[in-house]
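Asker: From the sequence below, what's the structure:
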Amino acid sequence: MARRTGRRPGNPDTREAILGAAREAFAERGFDAASIRAIATSAGVDPALVHHYFGTKEQLFKACMNFPIDPAEVFPKLLADGPDGLGERLVRTFLAIWDSPAGVPAVALMRSALTNEWTARLMREFVATQLIRYVLPRLDMDPAEAPLRASLVATQMAGLAMIRYVLKLQPLASAPPEVVVAAIGPTVQRYVTGDIGQRE
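Answerer: Purely as a prediction, here's the structure:
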């Protein structure tokens, strides 16, 4: 009998056990404090098996979120031209993703975050570690203002997701993307580079 070669197919039960343990760890302790070793112990597997299935801790976290995009691929393109015009580029990219089939899991994630505290915690960690932490160092912002600016941008994007895709409130739900970009982009841009009213 010929011996099979190559990578062994993954065991779905093992994979799901790792994902379950990882979701719990990330939600309870946050991305930075959660360790592959602790996740593996909770799942009853060797840490090497976690790496075998998912690679790095960051890749495991993204698998837990099942988010439709990889920020490491999207944000370099958004930031390539600097902060000017970033608001419109961000809204346009957001709409392109959420209006596509890739947006379906994002809508499900948003709905779940509203009713499930575990999902809400994971969403906060994702925004903080995968989005804000990636973007802020690449923008010329006052470090004292940067966290507030990032949070304000998040209010616009989360609000847009909620009204257009979850509640489907008209006429925003069916407005052409460029109409939405023209309306919301300048507000996002002000949060990035304009006056946000902070005073010493």
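Asker: Please count neighbours and contacts with C-alpha atoms only from this point.
Answerer: OK.
Asker: buried ones in stretch 49-60?
Answerer: Neighbour counts over stretch 49-60 (16 or more other Cα atoms under 10 Å) mark 50, 53-54, 57, 60 as buried.
Asker: for comparison, sequence B:
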Amino acid sequence: MAAPDGKPAPRRRGRRPGGVDTRAQLLAAARAEFAARGYDGATVRVIADRAGVDPAMVNHWFGGKEGLFTASLDLPVNPAVELAEVVPGDPEHLAERILARFLQVWDDTGAASISALLQSVASHEDAARMLREFISRVLVAKVVAPVAPDRPELRATLCGTQVLGLAVVRYVLKVEPLASADHATVVGAVAPNLQRYLTGPLPAAEPA
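Answerer: I've put the predicted structure just below:
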């Protein structure tokens, strides 16, 4: 907002006047900027300007640009925390750890957030774009690339089909007997295929 002399109003630290939550303002500004410009095009300074706060508030609330991007997706959990739980360990059992963690988180948070996320992605290109960037920047870089022998982008998208497909069938559509199967059964059935996507051989790519 401009001051009476036409110059930009000074940014404020902490909470804005009138009890407006700085964190919420940053999230709203971030969603608009990330949707319009993508992760690389959006900057912390522009997001902070749009929210009317000091850029230091991004680090204060979210720990930086990546944390703000993740938070702007409105996921029910913090992926950075979940990744720290599953990535360390034997790469040949990574799929088992991923599925066990996902099932625990999904059961704890309920299917409503999953359904809302999938509906948003299906009906809004901005949301789909942001989720694509999240998959490429977080999943590919931090989960798949360190263990993949080749073609990490393809492997990451294949993993996405497995995990998101499981989420839809078990929690959104509630198809039995998968919907009520215990975790050990689901992990035992799905993990081998997910592990192949992560570290196993893939069909050779056709020459361009």
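Asker: Could you tell me the TM-score of the two chains?
Answerer: Laid over one another, the chains give 0.82 as their TM-score (TM-score structural alignment, normalised by the length of the first structure), with 192 aligned residues with a Cα RMSD of 2.4 Å.
Asker: Out of the buried residues of stretch 49-60 of the first structure, which is nearest to A146 of the first structure?
Answerer: Proximity of the buried residues of stretch 49-60 of the first structure to A146 of the first structure (Cα to Cα) peaks at K57, which lies at 25.8 Å.
Asker: Please name the nearest non-neighbouring residue to the closest one.
Answerer: Spatial nearest neighbour of K57 of the first structure, excluding adjacent residues (Cα to Cα, 6 or more residues apart in numbering): I36 at 6.5 Å.
Asker: Please work out how many residues are found near the equivalent of that neighbour over in the second structure.
Answerer: Matched to the second structure by TM-score structural alignment, I36 of the first structure sits across from V44. If you count neighbours by other Cα atoms under 10 Å, V44 of the second structure ends up with 20.
Asker: isn't V44 of the second structure right next to F62, touching?
Answerer: No: between V44 of the second structure and F62 there is no contact under Cα atoms under 8 Å: 11.2 Å.
Asker: where's Q189 of the first structure, which helix or strand?
Answerer: Take DSSP states H and E as the rule and Q189 of the first structure turns out to sit in helix 177-193.
Asker: Give me the buried positions along that helix.
Answerer: Within helix 177-193 of the first structure, the residues that count as buried by 16+ other Cα under 10 Å are 177, 180-181, 184-193.
Asker: any idea how far C159 of the second structure is from T199 of the second structure?
Answerer: 11 Å (Cα to Cα, to the nearest Å).
Asker: if we can go back for a sec, select, from the buried residues of stretch 49-60 of the first structure, the two members most distant in space.
Answerer: Y53 and K57 (11.0 Å).
Asker: can you pull out the helices in the second structure?
Answerer: Remark: helices assigned in the second structure by DSSP state H are 22-41, 44-51, 56-62, 65-72, 79-86, 94-109, 112-123, 125-134, 152-167, 183-199.
Asker: Could you dump those helices into CSV and include distance to A205 of the second structure?
Answerer: Output for the helices of the second structure, formatted as CSV (distance: least, Cα to Cα, whole Å):
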stretch, distance to A205 of the second structure
helix 22-41, 29
helix 44-51, 39
helix 56-62, 40
helix 65-72, 32
helix 79-86, 29
helix 94-109, 24
helix 112-123, 29
helix 125-134, 22
helix 152-167, 11
helix 183-199, 15
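Asker: Nearest to A141 of the second structure, out of those?
Answerer: Closest to A141 of the second structure of the helices of the second structure is helix 152-167 (Cα to Cα; 8.4 Å).
Asker: Go through the closest one and flag the buried ones.
Answerer: Within helix 152-167 of the second structure, the residues that count as buried by 16+ other Cα under 10 Å are 152-153, 155-160, 162-163, 166-167.
Asker: Check which helices and strands that helix sits against.
Answerer: Under the contact criterion of 3 or more Cα pairs under 8 Å, 6 or more residues apart in numbering; DSSP states H and E, helix 152-167 of the second structure touches helix 183-199.
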